[in-house]
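Student: Have a look; sequence and predicted model below, questions after that.
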Amino acid sequence: MIKHIFSDMDGTLLNQHGKVSPGNTTAIQQAGIPFTLVSARSPRQMLEAIQTLKLTAPQIGFNGGVIYQVKAGQLQVIEDAPIAFEVVKQVVDLMEAHFPDTGFSLFGLTDWQVTHMDDGIAFFQEDMPQKPTVLDPVFWEQPEPIYKITFCVLKHDVMDGIVKLLQAAKLPGVAMQKSSDIYLDITAIAAKKSRGVNYIAKREQLDLSETAAFGDGPNDIPMLKLVGMPIVMGNGLPEVKQVARYLTADNAHDGVGRGIEKFVLGE
């Protein structure tokens, strides 16, 4: 019997318009099983979906960088793995020295700060629920935890140069991952979706065989391999489908909701 469901957001729970569909909403709420979003998004970016679904279980943001709950509209951190302050400063200094015209983002628990505005930041904010603030020099005197550094760079040669620069720097304790040709994320190496799932399962004294997960992309594979019932979306990549116990409909056709009704509740 499945006692907890975990789900990726983009390409999985969210439809082609970036929303939770009425069909998914109904299925999740009627199932009555604790439901956790597991996303690279910040908690602020996840809030609309949490409120739509009226979720009360712990949630996983920044790919496992923070585990938190929303209570009375407030974020309460349960466990986190921020990037070391020294590494954040090192990235900022490297960029100022080698790519001073390129802005990039620093994500805290609720704040989105940018080194400066440029065309990449302008493009990035089109899909964001908040506007960024320019990093204040005071930040370095009273730093707050930074969970993700994101580069949105529209010029491919510039992005290639940034990747080579950061790889050569051998930044300690972090992982770098490109999600597309124009996006690069840096998180703490401990920030993994599977780590978040494992943490919540232990916290709730669940056997992993009692958990299910939905995903579509390569960064979902460790999470899918961890749970007892891995369910992959119809739009999932071939290598992700190979780890599935079940395949469901795509994200444009209520794949999560249908998977819950057919597989999670159907067993």
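Tutor: Now that the structure is in, tell me what you want to look at. Residues are numbered from 1 along each chain as shown.

Student: Please count neighbours and contacts with C-alpha atoms only from this point.
Tutor: OK.

Student: who touches the helix or strand hosting residue 60?
Tutor: Using DSSP states H and E, residue 60 sits in strand 59-61. For strand 59-61, contacts defined as C-alpha atoms under 8 Å, 6 or more residues apart in numbering pick out 36-43, 46, 66-69, 193, 196.

Student: Of the residues you listed, which belong to strands?
Tutor: Secondary structure defined by DSSP state E assigns 36-37, 66-69 of those to strands.

Student: got another, please set it beside the one above:
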Amino acid sequence: MTIHYIFSDLDGTLLNSAGQVSVANQKALAACKLPLTLVSARAPQEMQSVITKLNLTTPQIAFNGGLVFQPQADKPAVLSKSTIDFTLAGRLLTVLKLYFPQISLSFYDLHNWYTERIDKEIRYAQKLNQQPITQLQPATFFSQRHHEVFKIMLLTFDLNQMAAVNDFLAKLAIAGISVQQSASYCLEITSAQAKKSRGLKYVLQQEHLTAIMTYRC
């Protein structure tokens, strides 16, 4: 079987525990000379350092498949996207803040990461993703209808709190969203249409490729 294209997750796969591409991985990918698409829950700006280091020009998949984009020097060119309903995103943030005031809440549009409160969880996440964050009141953001929300992120190091918010969201059973726990301290909410498999399918179709076998690392 001849391999023509590589797809790789980032955290826990291509990146090490410090959130960096190892020299060995960088050399191996350069040596194989195959096109590479990163598939990640991260925002495109959080993927940029890896994209730059590996000199990637191929389509990339962010927000758990909620965004397929072409890397560019100034900003990502959107190829395919699926966002959370704007009104629903605002209501979700309001409800979560009300019932879980101690949990760190943040959210993303295409270009920025936003939070109302910079806390220890946000600082921890920043060390890993190296992404600047904009501090603002969510009401200010949601008063402007031209915005889009790709992801809401909940962070807590309290395992009981994480279990409680998971249970809370499961009981709400909100249509149109997907809730995934990506780490013991991190819960991510995206559009229900944001699936890594959809992103993979999009790129495969654009590249006229067929997936024969899938390996999960």
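Tutor: Ah, there it is. Nothing here was measured: the structure is a model prediction, and the numbers come from that model.

Student: Let me know the closest of the contacts of strand 59-61 of structure 1 to residue 116 of structure 1.
Tutor: Nearest to residue 116 of structure 1 among these is residue 42, at 19.7 Å by C-alpha to C-alpha.

Student: Out of the contacts of strand 59-61 of structure 1, which is nearest to residue 176 of structure 1?
Tutor: Checking the contacts of strand 59-61 of structure 1 against residue 176 of structure 1 by C-alpha to C-alpha gives residue 40 as the nearest, at 12.5 Å.

Student: got a winner among the contacts of strand 59-61 of structure 1 for most neighbours?
Tutor: Among those, the one with the most neighbours (other C-alpha atoms under 10 Å) is residue 38, at 30 neighbours.

Student: Quick one: residues contacting that residue.
Tutor: 6-9, 59-61, 63-64, 193, 196.

Student: where exactly do the helices run in the stretch 1-150 of structure 1?
Tutor: Using DSSP state H, counting those that start in this stretch, the helices found in the stretch 1-150 of structure 1 span residues 22-31, 43-53, 85-98, 119-124.

Student: one step back: after superposition, how close is the strand holding residue 60 of structure 1 to structure 2?
Tutor: After superposition onto structure 2, strand 59-61 of structure 1 sits on average 0.3 Å from its aligned residues (mean C-alpha distance after the TM-score superposition for structure 1).

Student: returning to that earlier point: can you name the two of the contacts of residue 38 of structure 1 that are farthest apart?
Tutor: Largest separation among the contacts of residue 38 of structure 1 by C-alpha to C-alpha: 9 and 196, giving 14.8 Å.

Student: Now do the SS call for residue 187 of structure 2.
Tutor: Using DSSP: H, G, I helix; E, B strand; the rest coil, the structure places residue 187 of structure 2 in strand.

Student: what's the matching residue for it over in structure 1?
Tutor: Under the alignment (TM-score structural alignment), residue 187 of structure 2 maps onto residue 184 of structure 1.

Student: Could you find the closest non-adjacent residue to its match?
Tutor: With sequence-adjacent residues excluded and distances taken as C-alpha to C-alpha, 6 or more residues apart in numbering, residue 184 of structure 1 is closest to residue 178, at 4.3 Å.

Student: how close does that neighbour sit to residue 40 of structure 1?
Tutor: As judged by C-alpha to C-alpha, to the nearest Å, residue 178 of structure 1 and residue 40 of structure 1 stand 12 Å apart.

Student: all strands of the stretch 151-267 of structure 1, in order?
Tutor: Using DSSP state E, counting those that start in this stretch, the strands of the stretch 151-267 of structure 1 run over residues 174-178, 183-188, 211-215, 229-232, 246-247.
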